[in-house]
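> Could you look at this predicted model? Sequence included:
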Amino acid sequence: MSNKSAQEMAPAEVRALIRSGEWNVNTSGISSGYVQGNIVILPKSWADDFLKFCQMNPKPCPIVGMSDNPGDFMLSSVGDDVDIRTDVPSYKIFRDGKVVDEVTDIRDVWQDDLVTFVLGCSFSFEEALVADGLEIRNVTEKVNVPMYRTNIECRTAGPFSGTTVVSMRPMKPKDAIRAIQICTRFPSVHGAPLHFGDPESIGIKDINQPDFGDAVTIKEGEVPVFWACGVTPQVALEQAKPPLCITHSPGCMLVTDLRNSQLAVL
């Protein structure tokens, strides 16, 4: 492990640690300044419909990169020497819509017809919020961001449909408004929040029991603020039931060589 802090490490250094098995946990707060990506890998016969699903649902599924050709496991679109089979800390393997395994290496299940999608991640806008002086509770408490299934319907494309998953960060109302202003500049990493305030109005029954990630403290005077989340495709995949699909485990992202500043709309 490098003497540098995880925040200071270059993406290539982080990927080397992940590839060697030395890092297999969530990637929140590492490689400051660089884009992290949610991952969806599908057979070519399913990829065109999934691409349409992403295009029709850009807030939860913003595409920042994809493989050049089916079977390509080196992702030149997001960095140098990025091997999608080994460079994500933890993968979920779905067969017929059900998770059958969670692994740190997918070389043994790789097929020559697989297409990889890299979707923008909220960890990029977290950095912009922190730079503006806003606290991000999951970073402060050193846990994975809490994520919830909602009743917000996605637009359907072919076999892909479902409801939006959101990530949540508690804030004072004035900070929530500032967060909206900041995140509007980052449409490629989920953009502005979808909702803040009453969780039940978007179908969340217990804010202290996230469906993915970890619960965080909500202090008196704070409201939960909800962003569209890149775990949303996993809900769509559960319903579409492709014979094989591989995703990242929630919070365990691909650290790319793309800079967050490249995604900002000025």
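Done, it's in.
> from here on, contacts and neighbour counts on C-alpha atoms
OK.
> how far away is Gly162 from Pro233?
8 Å (Cα to Cα, to the nearest Å).
> How about Leu42?
Applying Cα to Cα to Leu42 and Pro233 gives a distance of 11 Å.
> of the two, who's got more company?
Using other Cα atoms under 10 Å, the more surrounded residue of Leu42 and Pro233 is Pro233, with 28 against 24.
> mind checking the SS state of that one?
Under DSSP: H, G, I helix; E, B strand; the rest coil, the three-state class of Pro233 is helix.
> for it, what are its contacts?
40, 61 (Cα atoms under 8 Å, 6 or more residues apart in numbering).
> What of Met74?
Contacts for Met74 (Cα under 8 Å, 6+ apart) come out as 67, 81-84.
> which residue ranges form the helices in the protein?
11-20, 44-56, 123-131, 137-140, 173-183, 232-240, 260-263 (DSSP state H).
> before we go on, here's another structure to hold up against the first:
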Amino acid sequence: MSSLPMLPGNPGHQARLAIRTGRYTGPTANLAPGHVQANLAILPRALAEDFLRFCQRNPKPCPLLAVSEPGDPALPTLGVDVDIRTDIPRYRVWRDGELVEEPGQIGAHWRDDLVAFLIGCSFSFEEAMLQNGLPVRHIEQGCNVPMYRTSLMTQPAGRFHGPMVVSMRPMRAADAIRAIEVTSRFPSVHGSPVHLGDPAEIGIADLARPDYGDPVEIRAGEIPVFWACGVTPQSVVAAAKPAFCITHAPGHMLVTDLINARLAV
């Protein structure tokens, strides 16, 4: 991974160009501050209607920002010159529910029947948290956000079903109350937390061993606070086992031209 160069122009576009050319290859938390980031799921057209209904039934973990036309890698509503085949630092390729590859680009896997779903990301509300003086531990520690599969089940649609994934940020109780107030203003990027406190109540056995991302320090007097996470489609893919699917690698998002502040309600 290299640091993102400071270039003139649209920061979202410049971030995508740096990713596309391999100048930036790492997690995207706090990259192009102020810009909306998005999770990714790409499925064959034959499964797209079921997955669209799955997202509609599960808006907390899967808030849809955009859906591509079949076979079209451009997403003009999310930014200029977006190419979903090249503009994410690391992808995951799945076959029959098994992870088989983590490439830096997916042009070799692209097909005319593929539909891309872009899903809101909690990195967007982190900007508002930081502006309100709230701690975001994985940014402080320079690592990926910890994410966990839970016992919270999603609402099924067609063949898609499975457990919700959550992201976690530790904070003191007073900060957690403020975090609920701040993030509830951003329903299109997961909104308010789904749980706080005892992780065992949602099926998490060990906070030091996240299913995705990196563990972070939990300090004395802090409680874990959990938000629904856009990595949920990856747990659903593992459960539903479609013949072919592409997702982002956890923490490696599409940086868009949209502005976080405009998502607030």
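Cool, the structure landed. All values reported here derive from a predicted model rather than from experimental measurement.
> Kindly reformat the helices of the first structure as JSON lines and extend each row with distance to Lys4 of the first structure.
Formatted as JSON lines, the helices of the first structure follow (distance: least, Cα to Cα, whole Å):
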{"stretch": "helix 11-20", "distance to Lys4 of the first structure": "10"}
{"stretch": "helix 44-56", "distance to Lys4 of the first structure": "36"}
{"stretch": "helix 123-131", "distance to Lys4 of the first structure": "18"}
{"stretch": "helix 137-140", "distance to Lys4 of the first structure": "18"}
{"stretch": "helix 173-183", "distance to Lys4 of the first structure": "29"}
{"stretch": "helix 232-240", "distance to Lys4 of the first structure": "33"}
{"stretch": "helix 260-263", "distance to Lys4 of the first structure": "21"}
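> Out of these, which is closest to Val189 of the first structure?
Proximity to Val189 of the first structure, assessed across those by Cα to Cα, is greatest for helix 123-131 (6.7 Å).
> gap between Gly79 of the first structure and Met171 of the first structure?
Distance check for Gly79 of the first structure against Met171 of the first structure: by Cα to Cα, it reads 34 Å.
> Please apply the same query to Cys154 of the first structure.
Cys154 of the first structure is 26 Å from Met171 of the first structure, where distance means Cα to Cα.
> How about the contacts made by the closest residue to Gln105 of the second structure other than its chain neighbours?
Of all residues not flanking Gln105 of the second structure in the chain, Thr86 sits nearest, at 4.9 Å (Cα to Cα, 6 or more residues apart in numbering). Residues in contact with Thr86 of the second structure, defined by Cα under 8 Å, 6+ apart, are 19-20, 104-107.
> Tell me how far Thr86 of the second structure lies from Ala18 of the second structure.
As judged by Cα to Cα, Thr86 of the second structure and Ala18 of the second structure stand 10 Å apart.
> What of Ile88 of the second structure?
10 Å.
> what about the two, which has more around it?
Between Ile88 of the second structure and Ala18, counted using other Cα under 10 Å, Ile88 has the larger neighbour count: 32 against 19.
> If you count neighbours, what's buried in stretch 53-72 of the second structure?
Buried positions in stretch 53-72 of the second structure, judged by neighbour count with 16 or more other Cα atoms under 10 Å: 54-55, 57-70, 72.
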